[in-house]
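Participant: Here is my input, please return the structure:
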Amino acid sequence: MLILVRNPVPKLRSCFKKARLLSAGARLCARFGFEEIALSLVERALGEEPHRVELHLQAGELSFKLGRMDRAVEHVRHLWPGSRAERGVFDFEAGPLRGAAPAFFKERAWILAAIGSHLLGAHEPGRALSYINRAIAAGLTHSSVLNLKGLCLLRLGQTEEALKAFQDARAAGGRSAGLLVNMGIALNRLGRYAEALRCYEEAQRLGAGGVELFNNKGFSLFFLRRYDEATACFELAQAMEPQDTVRANLALCYFKTGRVGRAIQLLKELVEKNPEDPVLLNNLALCLEAAEKHHEALALYKKAAAIGGPERNTFLVNQAACLAGMGRFEEAQKIIERLEEVAPQDERVWSLKASIMAELGREGEAVDCYRRALGLTG
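Facilitator: Sure thing, here's the model as predicted:
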């Protein structure tokens, strides 16, 4: 008895032919700017020929141009041999891409940028930046790549350089709301709040309106002393998605606009969740002091100073001011003497000392301290 087996070659040839036609159609669509249609055609081609390297290259590049970084990275994975791709670990020095010549990387710089985006999402901004810089060096100066570079630098704390990258992205034709929000964040960190606010407002005109935008816009407004507008932004952000950071900012706005009771309520809830956060402790103490609850405030200032951190001197100044307000001048002076040693240029120390000297009737010393606070030491 003979068993007939179908010859698979004609079907394979048919699939290959169909994939080639779809790929050619995609190239034509992309040439005329119809990149969405082009990507859908290439993905249909991949359905016919899922292992063809050139189809993954084509689909990955289109995904990258459309800003779909995750999909671009998935196509890069298909180009990468072995288990490294499965683990999501990319390292071009470990070996060549399947069937790729050394000149490949210069010709396909978008792959470097896509991997940089992947690493940034994996919280490795240093490695991400190295790939993105190589993509730029290979000639890929698209606004989305420059924006990625700015995000890496922002995560690495290099704010000036990040702002420059965002500005370069803008000059390269970047007009997205996301880019404007990123520029605003960099400007906020540099203390350029009015410029940051303009970025957020332009992003809103482009349709942006998420929690990040309203929280950062509120931050700019707060430092521009437009507290009512800042409150409105934080309340809107909080209504969209309750977040501790937004609530902490909202509490400060309530404090600045005289709604001390609401500020205390919010901050107490946050401190209960984060009892070792010295900034929250300090801010709650400020509100309690404004509500004439000096003993509670003093205990929180002491705890904040004991925890320490980069703002420790601020907590100590506030603690000394609280003691002075309670008439405990000797204890306040001891703190000020310590601060004079560690922060002799801090004008807040000399202003507080001047106030205490004036309260004690030592006018000559008070005047000298005021001069020091103003930098008039000559």
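Participant: can we go C-alpha only for contacts and neighbour counts from here?
Facilitator: Will do.
Participant: quick one: secondary structure of I356?
Facilitator: What DSSP: H, G, I helix; E, B strand; the rest coil gives for I356 is helix.
Participant: Could you count how many residues lie near it?
Facilitator: Neighbour count for I356, taken as other CA atoms under 10 Å: 24.
Participant: again, but for G261
Facilitator: Neighbours of G261 (other CA under 10 Å): 16.
Participant: Work out the gap between the host helix or strand of it and the centre of the chain.
Facilitator: Assigned by DSSP states H and E, G261 falls within helix 260-273. What separates the centre of helix 260-273 from the centre of its chain is 26 Å, taken as CA atoms, centre = their mean, to the nearest Å.
Participant: what residues does the helix or strand that comes right after that helix touch?
Facilitator: Note on helix 260-273: by DSSP H and E, the next helix or strand toward the C-terminus is helix 278-290. With CA atoms under 8 Å, 6 or more residues apart in numbering as the test, helix 278-290 has contacts from 248, 252, 255, 260, 263-264, 267-268, 270-271, 275, 294, 296-298, 300-301, 303-305, 307-309, 311, 315, 322.
Participant: A ChimeraX selection for the residues you listed, restricted to the buried ones, would help me check which they are.
Facilitator: Here is the ChimeraX command that selects the buried residues among the contacts of helix 278-290 (16 or more other CA atoms under 10 Å):
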select :248,252,255,260,263,264,267,268,270,271,294,297,298,300,301,303,304,305,308,315,322
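Participant: which residues does V145 contact?
Facilitator: Taking CA under 8 Å, 6+ apart, we find V145 in contact with A113, I132, I136, A169.
Participant: Now render the residues you listed as CSV, adding neighbour count.
Facilitator: As requested, these are exported to CSV (neighbours: other CA atoms under 10 Å):
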residue, neighbour count
A113, 30
I132, 27
I136, 19
A169, 23
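Participant: Go ahead and confirm Y131 touches A113.
Facilitator: Yes. Look at Y131 against A113 with CA atoms under 8 Å: they come within range, at 6.2 Å.
Participant: Tell me the gap between stretch 143-152 and the middle of its chain.
Facilitator: Averaged C-alpha coordinates place stretch 143-152 at 12 Å from its chain's average position (CA atoms, centre = their mean).
Participant: Please generate a structure for the following sequence too, so the two can be compared:
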Amino acid sequence: MWKKISAFQIIASLFEIAGADKPALHFLEKALRRQPDRTELHLQASRLFLRLGQIDRAALHCKKAAAGIGAGSFIYWLNRANNGGIKANLWEQESCYDAAEELEAIPEVSTEDKISQFNNSGLYLLENNRFQEALTCFQQALSLGGQDAAIFFNTGLALSKLGQHQEALEYYSQAQSLGFSPPELLNNKGYTLFYLQRYEEALSCYEVARQFLPHDLDLLSNLASCYHVLGKVEEAINCYRSAIATCPNDPTLHNNLGICLEKTNAPLEALEHYQQAVALAPQCSTFLLNCGHCLLSLGRLEEAFEMVTKLLELEPHNHQAWGLRGELLAEQGKMREAAECYGRALGLAG
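Facilitator: Next comes the predicted model:
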């Protein structure tokens, strides 16, 4: 069926022909709001975002243009669409960018280079969890004319640490517009988008980053969480399995995999992972509670009682634990005792 071309699409195309990608994208997004199912609009958007360095947004629109396309496939398409691929990254050499977590001291710099001094001081403060002071340093570097992609990235990271995710997102995008889009930036941008509840965009960031860091634990965990929130349980399970293969002693990974496995009606395997989580972190109430509920669902009441008893010894006023104990007693037909437990769960008893 023929679809009418909107005025916004025409204006966007004229701006793109003139080489004005940002105004073109502005009008194209207006066209997409009116016609969100137009394949050619998504293809044009992916092309524009790629030229602006935002490969995650380009990937998102590529996927919308071709539903079901795999992450590896849209990376290939994006490279082809840009006639040679993503623009060269000026910060690829290790000496040009130091990750905050690897910085042990403020590097020596020329006393005349105030921009570098402020940036490196900010990295040092960031490493030591002094986020507000770090932000002040990065902002000072920018105010002195340090329109450098790495400084934009560092500023975004400090803002994200302070919970100012919308502002952080703007700085990450500015860094990308200068051709700086390493997987570390994509992972952090995805984290920010996740907290802004923009899950599809976060997912695109993580999926693109994974092409470059397939075994990175933090990235796999973030990607799994995003799949989980979006209801893509099988994909989440695969990510958690990959993460556990990299770090088998992380109790949170085992716990989260257990939750996903229960959703796919695999309670026995879920229980194995809950039990591993408890073994690795025996004082974590969340792990004990999840394990107890799983045991209850499997009808293993005695083991569930042991689990809830441990939990109540650690946290005598844990309302969820009292609720679980009530469920266990009700299963045994001990309704009076169960009622007392439910009362405690609801805060009605001491």
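Participant: Now distance to L213 of structure 1 and secondary structure too, for the contacts of V145 of structure 1, in TSV please.
Facilitator: Below are those laid out as TSV (distance: CA to CA, whole Å; DSSP: H, G, I helix; E, B strand; the rest coil):
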residue	distance to L213 of structure 1	secondary structure
A113	26	helix
I132	26	helix
I136	28	helix
A169	19	helix
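Participant: Out of those residues, which two are the most distant from each other?
Facilitator: Of all pairs drawn from the contacts of V145 of structure 1, the one with the longest distance (CA to CA) is A113 and A169, at 14.3 Å.
Participant: Show me what E212 of structure 1 lines up with in structure 2.
Facilitator: E212 of structure 1 maps onto D218 in structure 2, with residues paired by TM-score structural alignment.
Participant: mean distance, the regular element (helix or strand) spanning that match to its aligned residues in structure 1?
Facilitator: Using DSSP H and E, D218 of structure 2 maps to helix 217-229. Mean deviation of helix 217-229 of structure 2 relative to structure 1 after superposition (mean CA distance after the TM-score superposition for structure 1): 1.5 Å.
Participant: Report the aligned residue range of structure 1 for the helix or strand just after that helix.
Facilitator: Under the assignment DSSP H and E, the closest C-terminal helix or strand after helix 217-229 of structure 2 is helix 233-246. Under TM-score structural alignment, helix 233-246 of structure 2 corresponds to residues 227-240 of structure 1.
Participant: And that stretch, what's buried?
Facilitator: Residues Y227, A230, T231, C233, F234, E235, L236, A237, Q238 are the ones in stretch 227-240 of structure 1 that count as buried (16+ other CA under 10 Å).
Participant: what do you get for stretch 187-198 of structure 2?
Facilitator: Quick answer for stretch 187-198 of structure 2 (16+ other CA under 10 Å): N187, N188, K189, G190, Y191, T192, L193, F194.
Participant: Could you export the residues you listed as TSV, including distance to I17 of structure 2 and secondary structure?
Facilitator: TSV is the format used below for the buried residues of stretch 187-198 of structure 2 (distance: CA to CA, whole Å; three-state DSSP):
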residue	distance to I17 of structure 2	secondary structure
N187	32	helix
N188	33	helix
K189	30	helix
G190	31	helix
Y191	34	helix
T192	33	helix
L193	31	helix
F194	34	helix
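Participant: Tell me the one among those nearest to R130 of structure 2.
Facilitator: Out of these, the member with the shortest distance to R130 of structure 2 (by CA to CA) is N188, at 18.2 Å.
Participant: ok, the alignment partner in structure 1 of the closest one to E363 of structure 1 distance?
Facilitator: If you follow N188 of structure 2 across to structure 1 using TM-score structural alignment, you land on N182. Distance, N182 of structure 1 to E363 of structure 1, using CA to CA, to the nearest Å: 50 Å.
Participant: what sits up against stretch 120-139 of structure 2?
Facilitator: 100-101, 103-107, 118-119, 151, 154-155, 158-159, 161-162.
Participant: Among those, which one has the most neighbours?
Facilitator: Neighbour max across the contacts of stretch 120-139 of structure 2 (other CA under 10 Å) = T155, 30 neighbours.
Participant: was I right about that residue contacting S173?
Facilitator: No. Under the criterion of CA under 8 Å, T155 of structure 2 makes no contact with S173, lying 11.5 Å away.
Participant: Dump the contacts of V145 of structure 1 into a markdown table; add distance to R87 of structure 1 as well.
Facilitator: Output for the contacts of V145 of structure 1, formatted as a markdown table (distance: CA to CA, whole Å):
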| residue | distance to R87 of structure 1 |
| --- | --- |
| A113 | 19 |
| I132 | 21 |
| I136 | 26 |
| A169 | 31 |
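Participant: for the residues you listed, which one is nearest I356 of structure 1?
Facilitator: Nearest member of the contacts of V145 of structure 1 to I356 of structure 1, counting by CA to CA, is A169, at 52.5 Å.
Participant: Quick one: map that closest one onto structure 2.
Facilitator: Aligned against structure 2 - with TM-score structural alignment as the criterion - A169 of structure 1 pairs with A175.
Participant: same check, this time on L286 of structure 1
Facilitator: With TM-score structural alignment defining the correspondence, L286 of structure 1 maps onto H293 in structure 2.
Participant: wait, what's in contact with the residue positioned nearest the centre of structure 2?
Facilitator: In structure 2, the residue lying closest to the centroid (CA atoms, centre = their mean) is Y191, at 3.6 Å. Neighbouring residues of Y191 of structure 2 by CA under 8 Å, 6+ apart: A202, N222.
Participant: What distance do you get for it to Y76 of structure 2?
Facilitator: From Y191 of structure 2 to Y76 of structure 2 the distance is 24 Å (CA to CA).
Participant: Much appreciated, bye for now.
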